[in-house]
Structure formats: structure tokens, C-alpha cells
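Undergrad: Just a sequence and a predicted model for now, questions to come.
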Amino acid sequence: MIVRELLILNKHGLHARPATLWVQAAAKYQSSIRLKTADREVDGKSLLAILSLGLSAGSTVQLMVDGPDAEAAADALTQLVAELGEKES
């Protein structure tokens, strides 16, 4: 299992548009993808679950990926979060 701490840099947080991009990217991988905050853990391939976390700018979230393509999935999603922050900052 790969675990990474992600910092949400997008000034609007992980709202509907970036969350949709996240889900589209996550769906390309076979691995299980989970997002965890201090008090909740959700399916990282579910748009509603991600939106329910209410991740605002400056939030941190733990990315947990487990499966045959875990490294590729973790790398792609980490890069996506960085790119979303660059576009919106």
C-alpha cells in the first residue's frame, strides 16, 4: 500500500470541478483509492464521497492506494493535485 500526504493548494479547495477531474483520473486505475482526513475515510473514486470531505485550500488529506497499479495511480493523483493548485493560484 502506498500512503501519501497531499496538501490542497487550489484556492477554492477540492470543489466540484477539480473533484470531477480527480474521479476521472482515479477511475483509470484498478487499485483501491481512499482519501482520509483526521476523522473520515472515503472512496477516492466517488465524487460525492470526496465532496463530502469539504476539502478547502490548505487542507491536508492522506491518499491511500493499494493494488496492481498503485504506484502509477498515486503518482498521477499527486501530480493532479499539484497541477490544480498551479492553475487556480
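TA: Done, it's in.

Undergrad: From here on, just use CA atoms for contacts and neighbour counts.
TA: Fine.

Undergrad: Reduced to three states, what does the residue of the chain positioned farthest from its centre come out as?
TA: Largest separation from the mean C-alpha position in the chain: Pro68, at 18.4 Å (C-alpha atoms, centre = their mean). Recorded secondary structure, Pro68: coil (DSSP: H, G, I helix; E, B strand; the rest coil).

Undergrad: take a look at this one as well, against the first:
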Amino acid sequence: MISKNYIITAADGIHARPATALVKLTKRFKATISMKKGERTVKINSLLNILSLAAKGGDTITIIVDGEDEVGALVAIDIFFHDELKHL
């Protein structure tokens, strides 16, 4: 299991469009991928799960990846948060 913290750099936070893109991205991997904000943790397999965290710009979230392809999954998620999120 590996985890990494991210600060949401998109001013609008994680709304429907980036949440949908994140669900599509994570479905490519076998690993279980979760997102944590504060004390609440949800699996990133559902748009509603992600939106329920209400992650806004400036919030810190933690991505937790556990499974056989966890390194590849975290690399893809890292690219998403650093490059793609601000354009969605």
C-alpha cells in the first residue's frame, strides 16, 4: 500500500468533470484506490463518492493505492493531479 498527499490546485476543486475523469482513470487499474479528506475516506470508483468529499481548491487530500499495479496507478494519478486537474 502506498499513499500520497495532494493539494487541490484547481480553484473550483474536484467538481463533476474532473471527478468523472478520475473515475475513468482509476478503472484502468486493478489496485484499490481511495481518497481521504480529513477523517473521511472513500473509494474512487464512483462519481458520487468523490463528490461527497467536497474537495475545494486549497484542500489537502490523500490518495491511497493498494494492489498489484499500485505504482503505475499512483504515477497516473500523480500526472492527473499535477497536469490535468487544472484544465478540467
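TA: Sure thing, it's come through. In this text the structure is predicted, and so the values were computed from the model without any measurement.

Undergrad: and the residue farthest from the centre of the first structure, what does it touch?
TA: Taking C-alpha atoms under 8 Å, 6 or more residues apart in numbering, we find Pro68 of the first structure in contact with Gln30, Ser31.

Undergrad: which other residues reach whatever helix or strand Val42 of the second structure lives in?
TA: Using DSSP states H and E, Val42 of the second structure maps to strand 40-43. Residues outside strand 40-43 of the second structure that contact it (C-alpha under 8 Å, 6+ apart): Thr32, Ile33, Ser34, Met35, Lys36, Asn49, Ile50, Leu53.

Undergrad: Helices of the second structure, start to end?
TA: 16-26, 47-52, 70-79 (DSSP state H).

Undergrad: can you redo those helices as TSV with mean neighbour count?
TA: TSV is the format used below for the helices of the second structure (neighbours: other C-alpha atoms under 10 Å):
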stretch	mean neighbour count
helix 16-26	18
helix 47-52	17
helix 70-79	17
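
Undergrad: Now render these as JSON lines, adding distance to Thr9 of the second structure.
TA: Formatted as JSON lines, the helices of the second structure follow (distance: least, C-alpha to C-alpha, whole Å):
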{"stretch": "helix 16-26", "distance to Thr9 of the second structure": "12"}
{"stretch": "helix 47-52", "distance to Thr9 of the second structure": "16"}
{"stretch": "helix 70-79", "distance to Thr9 of the second structure": "13"}
